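the sequence and its predicted three-dimensional model are supplied below.
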Amino acid sequence: MNDVEKAAVAEDGTGLIDLIRRIKVVPLVTLHSVEEAVPLAKALAAGGVPIAEITFRSPAALEGMRAIHDQVPEVTLVAGTVHTVDQARQAVRVGCRGIVSPAFSDAVVDWCLGSLIPVLPGTATPSDIEKAYDRGLRFTKFFPAEAYGGVGTLKALSGPFAEMSFLPTGGVGLKNVREYMALPNVFAVGGSFPVPSPAQRRGDWKAVTEACVQARQLVQD
């Protein structure tokens, strides 16, 4: 990435955390095809959730990101399930404003910080969080949330890591989202519940919009 690219990403990405804090919910999206990317993104925006974490879990990820960036610019893109620096670099090139990883990858985090790209690394243990803290990060992903104790663990972490804020994902859904959002060290939640899998598979974008409206109401409450 050259200096011009870095400057552009930095300018676009500095407000990413603030945006997520305002929306309070980040839909995790695994695209089944490139063709569904644009209508899905429009459904998110229509439901008041103009952000998407497009995961590197399908061959359609990169081209889907590119299509959303080019055709639905009101939706902010972040790349999810990022394991390598190459994936992070490719995601930024097609329009992603931030990187989310399922675990704490030193290489990915250090590349993002050096390139002025917002990064939310996956953390699940105090040692993960300490590594993030040492690098100056104060916002991280907490994954897999429910498997690692969920609300109870986040409450316990608030003492020794009072400056840290978390984006819990993994097992977060309609049944427990309010419990997570009630925690002072949770700045937003992530999950697939704003994009129900049955609705996505049948291309029912109205149902996706309705799910986003419901999700937004829950997190705002």
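That came through, no problem.

all contacts plus neighbour counts: C-alpha atoms, from now on.
Will do.

so which residue is dead centre in the chain?
Most central residue of the chain, judged by C-alpha distance to the mean C-alpha position with C-alpha atoms, centre = their mean, is Glu53 at 4.6 Å.

just checking, that residue is part of a helix?
No: in this structure, Glu53 is strand, not part of a helix, as judged by DSSP: H, G, I helix; E, B strand; the rest coil.

any idea how far it lies from Leu174?
Remark: distance between Glu53 and Leu174 (C-alpha to C-alpha, to the nearest Å) = 18 Å.

this is the comparison structure:
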Amino acid sequence: MLVDNKILPVLVIHDQKKAIDLAKCLYDSGIRNIEIALRTDSAKKSVDNIVNSQIPMNVGIGTILTIDDLIFAKQVGANFGLSPSADAPIIKKSIELDFNFIPGISTPTDISLAITYGINKLKFFPAENLGGMDYLNTINSPFKHLNLKYVVLGGINQTNFIKYIKSDNIIGVGGSWIAEEKLIKNNNWNEISVRAKKFLELSV
């Protein structure tokens, strides 16, 4: 679902005209996976711009809160989608659509719901607020034999991401620290590139 590396920049884009320049900057810096959060009026158009560009980016859509969001993700050609919660109707619809969907979990109950539908890739959110890897390892322990994999988001930054990257259970580490909103707003592609390269190097 994620390719080449575990780094997953979360992008909050307020101007769709910046989307392609941003994606190109990240791709040229070694980033292969991005999550575009559906939190702005420009988010859906930004996804469309990137998916239909010549940039071979692995595009994910985040903040999927409704079935309509899920249908949009499938129809626009996104590679995967993520939600902050485990919502049964959305999970069912993702299976019906044959779409790579990663529901959010924060408790063993959430995990149980997801695996009932055959989902084995989950979003642990909000990771740091809940206790980080110690908490995740604890709630995952009853399910360890199922070899579940996690994308972690929430409170992760340049100082704490390394502990997640090194875990075999983690397939993706997401956050906005590589391409912060203010950097995107100011077209600071150089700083975004520097950060992307730095954290890719640290994650090896």
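Alright, I've got the coordinates. The shown structure was predicted, so the numbers you read here are calculated from the model rather than taken from an experiment.

any idea what the TM-score is?
The TM-score (TM-score structural alignment, normalised by the length of structure 2) is 0.94; 202 aligned residues with a C-alpha RMSD of 1.3 Å.

circling back: which one in structure 2 is aligned with the residue nearest to the centre of structure 1?
When the two structures are superposed using TM-score structural alignment, Glu53 of structure 1 falls opposite Glu35 in structure 2.

and its match, how close does it get to Phe143 of structure 2?
Computed with C-alpha to C-alpha, the distance linking Glu35 of structure 2 and Phe143 of structure 2 is 27 Å.

just the strands in structure 2 please.
Assigned by DSSP state E, structure 2 shows strands spanning 7-11, 33-37, 58-62, 80-82, 101-102, 104-105, 121-124, 149-152, 170-175.

in the top helix by length along structure 1, what counts as buried?
Of all the elements of type helix in structure 1, the one with the most residues (DSSP state H) is helix 205-220. For helix 205-220 of structure 1, a neighbour-count test (16 or more other C-alpha atoms under 10 Å) marks 205, 207-216, 218-219 as buried.

over to stretch 81-101 of structure 2?
Buried-residue list, stretch 81-101 of structure 2, by 16+ other C-alpha under 10 Å: 81-87, 90-91, 94, 99-101.

quick one: which of the residues you listed is nearest Pro126 of structure 2?
Distance to Pro126 of structure 2 across the buried residues of stretch 81-101 of structure 2 (C-alpha to C-alpha) is lowest for Pro84, with 8.2 Å.

got the contact list for the closest one?
Contacts for Pro84 of structure 2 were tallied using C-alpha atoms under 8 Å, 6 or more residues apart in numbering; they are Thr63, Ile64, Leu65, Pro103, Gly104, Ile105, Lys123, Phe125.

corresponding residue for it in structure 1?
Looks like Pro84 of structure 2 aligns to Pro102 there (TM-score structural alignment).

any idea how far its match is from Val29 of structure 1?
Look at Pro102 of structure 1 and Val29 of structure 1: by C-alpha to C-alpha, they are 14 Å apart.

same thing with Ile68 of structure 1?
Ile68 of structure 1 is 12 Å from Val29 of structure 1, by C-alpha to C-alpha.

same check on Leu167 of structure 1?
16 Å.

not counting its neighbours along the chain, what's nearest Gly19 of structure 2?
No, residue 19 of structure 2 isn't Gly; it's Ala. Once its chain neighbours are removed from consideration, Ala19 of structure 2 has its nearest residue in Ser46; the separation is 5.3 Å (C-alpha to C-alpha, 6 or more residues apart in numbering).

alright, calling it a day.
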